[in-house]
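**Q** curious how this folds, go ahead:
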Amino acid sequence: MSQPEIRWAGPRALLIELDSLESVLAVHSRLQERPLRGQVNVLAAAQTVLAVFDSGTAARAARTALAYLDTAPATDTAATGDPVRIEVVYDGDDLAEVGRLTGLDPDGVIAAHTGQLWTAAFGGFAPGFAYLVGENETLTVPRRTSPRTAVPAGAVALAGNFSAVYPRRSPGGWQLIGRTASRLWDLNRDQPALLRPGTAVQYVAVRETVTLPDRAADDDAPAVATPQSTSHALEVIAPGPQSLIQDLGRPGFGDVGVSKAGAADTASARQANRLVGNAPGDAVIETILGGLTVRAHGELTLALTGAITPAGISGKDSTRTVPLCSPFALHDGETLHLDAPDTGLRTYLAIRGGIDVPEVLGSRSTDVMSGIGPDPLAAGTLLPIGPIDQGRTVGAAEPSTLPDAILRGSKEPVLLRITTGPRQDWFTPESQEALTGQTWTVTAESNRIGVRLAVGEETGQPDETGQPLERVTTDELPSEGVVAGSLQVPPSGLPVLFLADHPVTGGYPVIGVVVPEDLPIAAQLAPGTTLQFQTVDPTTLQSKQTPRPITTHSS
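**A** Here you go, the predicted structure:
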């Protein structure tokens, strides 16, 4: 039995590198059937399995156990159950090109695609997307040299030795050979994903025209329910640039392409709930850059945390300012307005009782990448408030959870701790040093998916020492699981720091991973903020570097 190579993917996750897809599926199956202590997610990919744990202690214990895990492929890897039948109209834009690449004419491609049984091996970048492996490699083709900016929902495609169906409209670089009316993702089903790891698939050629709604966003995402009673509710007068309902997310669905999502700054969301006497996972409003205005229906208790945001209340006869990080009353008919933050980016508004919208996959959070969860808030939305837990008391004022560097609006860089990424060795020694040795700047293209960074001339600042990161190898990295905090480096050499709504898999190498304790800080970095990284040991979180004279934060 060969020993798997195990790489740290942050202090709470391990990337297990294996020598075949059969071994990947075997290890994935064994970890699913017999989870290790503290295991919260396990995600198969082409050559790796990502195992995520609830603590660093659990991850360290798992690293020892995984070294002795049986990686031998199962003796019987055939899919169980009747195959799922997917009817396809073979008229894809790349059908002729696939025929040229494989030495088959279009009819030969169709015969090869329908003439073998396919098996779902692992999930992909979107809810319901599944990588299917055939019984032979007749249809092995490369990805397109120029990816499409939009592939329609229902497109049937090939890439490498995999086949797949796009569940929703999205960018993609696969070769398109047809289209289907089969719905790969439907939240109205008991199992939303039509294809899960191990599911057998039989493609069937049909002549009938297939018509599918080409959804730019998943229309399974529920709108916010209108409360049956407006005696206690919060009405949105203006949502600002973006206001979303968030809780602590929906872990455990990586296999079907669903990320955890949830509040980007979990420390501030938890604090807001604590101040009004809610449970830590109750739903709150996450809003950016001010502009949110809401009106009380009934007597409400609220709290504001996160970004340092001036806010005021107006009523019939008076106005007053709102304290941050402290519970306050919003009386019936009064209006609360948030101005633009002085420092920070995201503000959290909690209401005693929590926001009582329907759950999707066990969470009320909005996932902007997957289109799952409540719609973004809009003017006129009436938010229902849940029942108050009388066993929980309203809290007292607390200090902000933001680090000193953000609170003071310091010109010095914010410091984020990182562990060595699973693909650090893909980069030159000079770039490995540059990651922590130079200052990075947050760009305006950042969002809940990730913080995009720039350096040197890319920032418009005269920093002659700054340089994008360079790779040692030009090999293509097969997609593999990634965690929040991953610093993924695209060909530009400018890292993207993944936040709450990141894709569950990625095809660019990860050079480092921000430790979970510092992710709330990363979520508060407004465009133009500078930052530096400091490498720490994944087992102790102690620095591996000589301290630099820059502003630090409290952990």
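**Q** going forward, measure contacts between C-alpha atoms and count neighbours the same way
**A** Will do.
**Q** neighbours of the residue nearest to residue 438 when sequence neighbours are not counted, how many?
**A** Nearest residue to residue 438, sequence neighbours excluded (C-alpha to C-alpha, 6 or more residues apart in numbering): residue 466, at 6.3 Å. Other residues within reach of residue 466, judged by other C-alpha atoms under 10 Å, total 20.
**Q** now the strands for the stretch 101-250 of the chain?
**A** With DSSP state E, counting those that start in this stretch as the criterion, the stretch 101-250 of the chain has strands at 118-123, 130-133, 148-151, 155-159, 162-165, 170-172, 175-179, 200-205, 233-239, 242-246.
**Q** with the stretch 251-400 of the chain instead?
**A** Assigned strands in the stretch 251-400 of the chain, in chain order: 284-288, 292-297, 300-308, 311-314, 319-321, 328-330, 335-338, 343-351, 382-384 (criterion: DSSP E, counting those that start in this stretch).
**Q** returning to that earlier point: is it possible to export the strands of the stretch 101-250 of the chain to TSV including mean neighbour count?
**A** Listed next are these as TSV, based on neighbours: other C-alpha atoms under 10 Å:
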stretch	mean neighbour count
strand 118-123	26
strand 130-133	25
strand 148-151	14
strand 155-159	24
strand 162-165	23
strand 170-172	16
strand 175-179	25
strand 200-205	20
strand 233-239	22
strand 242-246	24
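**Q** which helix in the chain runs the most residues?
**A** In the chain, taking DSSP state H as the definition, the longest helix is helix 21-33.
**Q** now that one, how far from the centre of its chain.
**A** Mean-position distance between helix 21-33 and its chain equals 23 Å (C-alpha atoms, centre = their mean, to the nearest Å).
**Q** compare with the first, here's sequence two:
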Amino acid sequence: MSITAIHRAGHRSLLLDLSGPGTALALSSMLEAEPLSGQQEVLPGAGSVLLSFDTAASARRAVPVLRTLDPGELPPGTGKLVEIPVHYNGADLDEVAALTGLSREAVISIHCAHPWLAVFGGFAPGFAYLAATGGELFVPRRDTPRTRVPAGSVALAGGYSAIYPSPSPGGWQLVGHTNARLWSLERAEPALIQAGNRVRFLPAREHLPPLQTPESHPEGPTEPGADALEVFASGLQSLLQDKGRRDMAGIGVGTSGSADAASAAQANRLVGNDSGDAVIENLFGGLSLRAHGDQVLAVTGARTGLLVTSPGETGLVSTPAQDAPFLLPDGHLLTLGPAREGLRCYVAVRCGFNEPAVLGSRSTDTLSGLGPQPLVPGRLLPLGAAAGSRIVGHPEPGTVPEAGFAEPVFLRVIPGPRDDWFGSAGLERLCGQEWLVDAASNRVGLRLALPVGSLPLERIRAGEPDSEGMVTGALQVPPSGLPVLFLADHPVTGGYPVIGVVAERDVWTAAQLRPGTRIRFSLADEDAPVE
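**A** Prediction:
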């Protein structure tokens, strides 16, 4: 039996342990060819497969079916062959030689001697973990990671090799560089290397031009006089967000999308849009927008004051209600005051924003840099055309209470998939004490700190698990014992154990929590409809 264990990873996902990366790839291929009922996404890891479903019921029904599957091993030599020319002049090549007891030439020879198998992706779009199929070059990560590794860097760490597709921090040992474009939105398949591919490194004999730079994505033009919203002031952080990107975790692309999906859907509903249309997600208020043409808007989420001013000499003022549609006449300016309660405000406009989509979404992913650039003063946001009969909604209660969240804020958590790294005592500590929202939190994750009297989580197993798929809401626990609650822009894979997964609706609440907020976790009823 190739599937050695099946773990819950939240209400709608399962994490399958397998006998090795070859089996994980074989199972992934099997499930992509013949999907299970309700199956949405398949993500292989080093020795696991993460399966996501449309509902919790679909995930439960899949378990007995999965227990009957035996995918076997991936046959040797299968998979597309990708050849990568490399200049072996990396800053750590001598260090790798010393660590392995080999000469520089021997390191290069072993690196090129056999194809490497792309077993899974993650970390960044286009980044693939390559496992050796012949001689291994096992070296540890650097003691101190670099703050910036250039794009095209060829590296080693553990038993893997990889190529950095874009400039980023990293702790792998650098042995060379390539000018191959690992990631390009100009291709039908943006990722040059995908799981299941074989990669052969070749010593580059020709001169390589300078290393690649990140691709720029120019904003679409807006015709003079066209319906639009103009950014007058952007506040601390204002981003376009929709429902995000689906089914792209295999090439290192996370879902992203609105951090508080309930507030975003409410804003769209109020102006008569589809729930997944793009909105502006604004941090702490301070956003100002000028209307080009008469526009219908709604603002939801964090509690803020709304002010509309006239362009005329009189400067007429109105104060629309939040969580209700209102008219912003041509030339008038809407300003969001400082957020009083909650963290993120959502602004929807009737007919939605007509920005160019990137990989099927208008969401800005702050981790990978995909999607529209953050909003800046002077930017014009074109609007879509009216389609069919869109009914403007009635005022609704806010998703963030006017009086704020009662402290502590309770978040429901489903144990697993790696709660066995902490045991029953770990779950008791997670739920038996308070935690604080740390100021270093962002759209990637809610970092937790310890109030006086609380203790970090302690592992009962040594080492680190192999990298595996991560879901939104995962409570990943690094060696510090301080959990990180993954939000919308989290990486698709991770190498720290996940003690539990926060229920989806509670993740949206977590996205509204300010630094210093007290949190308590409670174990969710496994069969309760908390999706």
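**Q** aligned to residue 271 of the second structure, what sits in the first structure?
**A** Alignment note (TM-score structural alignment): residue 271 of the second structure maps to residue 276 of the first structure.
**Q** burial measure for its match, as a count.
**A** That count, for residue 276 of the first structure with other C-alpha under 10 Å as the rule, works out to 27.
**Q** and the one 3 residues further on, by the same measure?
**A** Applying other C-alpha under 10 Å, we find 15 residues neighbouring residue 279 of the first structure.
**Q** then residue 277 of the second structure?
**A** For residue 277 of the second structure, the neighbour count with other C-alpha under 10 Å is 23.
**Q** can you tell me what residue 235 of the second structure aligns to in the first structure?
**A** Match for residue 235 of the second structure (TM-score structural alignment): residue 240.
**Q** and the helices in the first structure, which stretches?
**A** 21-33, 56-66, 95-102, 106-114, 266-276, 404-407, 429-437, 519-522.
**Q** how about CSV for those, with distance to residue 452 of the first structure added?
**A** Shown next, in CSV, are these (distance: least, C-alpha to C-alpha, whole Å):
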stretch, distance to residue 452 of the first structure
helix 21-33, 31
helix 56-66, 27
helix 95-102, 35
helix 106-114, 39
helix 266-276, 20
helix 404-407, 18
helix 429-437, 14
helix 519-522, 11
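**Q** hey, which of those is tucked in deepest?
**A** helix 266-276 (a mean of 26; mean count of other C-alpha atoms under 10 Å).
**Q** residue 144 of the first structure contacts residue 175, correct?
**A** Yes. Taking C-alpha atoms under 8 Å as the definition, residue 144 of the first structure is a contact partner of residue 175 at 6.3 Å.
**Q** which bit of the second structure covers the longest helix of the first structure?
**A** Going by TM-score structural alignment: helix 21-33 of the first structure matches residues 21-33.
**Q** quick one: the matching stretch to the first structure mean distance?
**A** Comparison of stretch 21-33 of the second structure with the first structure after fitting gives an average deviation of 1.1 Å (mean C-alpha distance after the TM-score superposition for the first structure).
**Q** and the contacts of that stretch?
**A** Residues outside stretch 21-33 of the second structure that contact it (C-alpha atoms under 8 Å, 6 or more residues apart in numbering): 2, 18, 42-49, 70-74, 119, 195-196.
**Q** tell me the counterpart of residue 133 of the second structure in the first structure.
**A** Counting by TM-score structural alignment, the partner of residue 133 of the second structure is residue 135.
**Q** contacting residues around residue 12 of the second structure?
**A** Going by C-alpha under 8 Å, 6+ apart, residue 12 of the second structure touches 52-59, 531.
**Q** for the closest residue in space to it that isn't next to it in sequence, list the residues it contacts.
**A** With C-alpha to C-alpha, 6+ apart as the criterion, residue 12 of the second structure has its nearest non-adjacent residue at 4.5 Å, and that residue is residue 56. By C-alpha under 8 Å, 6+ apart, residue 56 of the second structure lies in contact with 11-13, 531.
**Q** weed out the non-buried ones from those.
**A** 11-13 (16 or more other C-alpha atoms under 10 Å).
**Q** just checking, residue 342 of the first structure touches residue 310?
**A** Yes. With contact defined as C-alpha under 8 Å, residue 342 of the first structure reaches residue 310; the gap is 7.5 Å.
**Q** what lines up with residue 386 of the second structure in the first structure?
**A** Residue 386 of the second structure maps onto residue 388 in the first structure, by TM-score structural alignment.
**Q** quick check: that match touching residue 351?
**A** No. The criterion here is C-alpha under 8 Å, and residue 388 of the first structure misses it with residue 351 at 9.9 Å.
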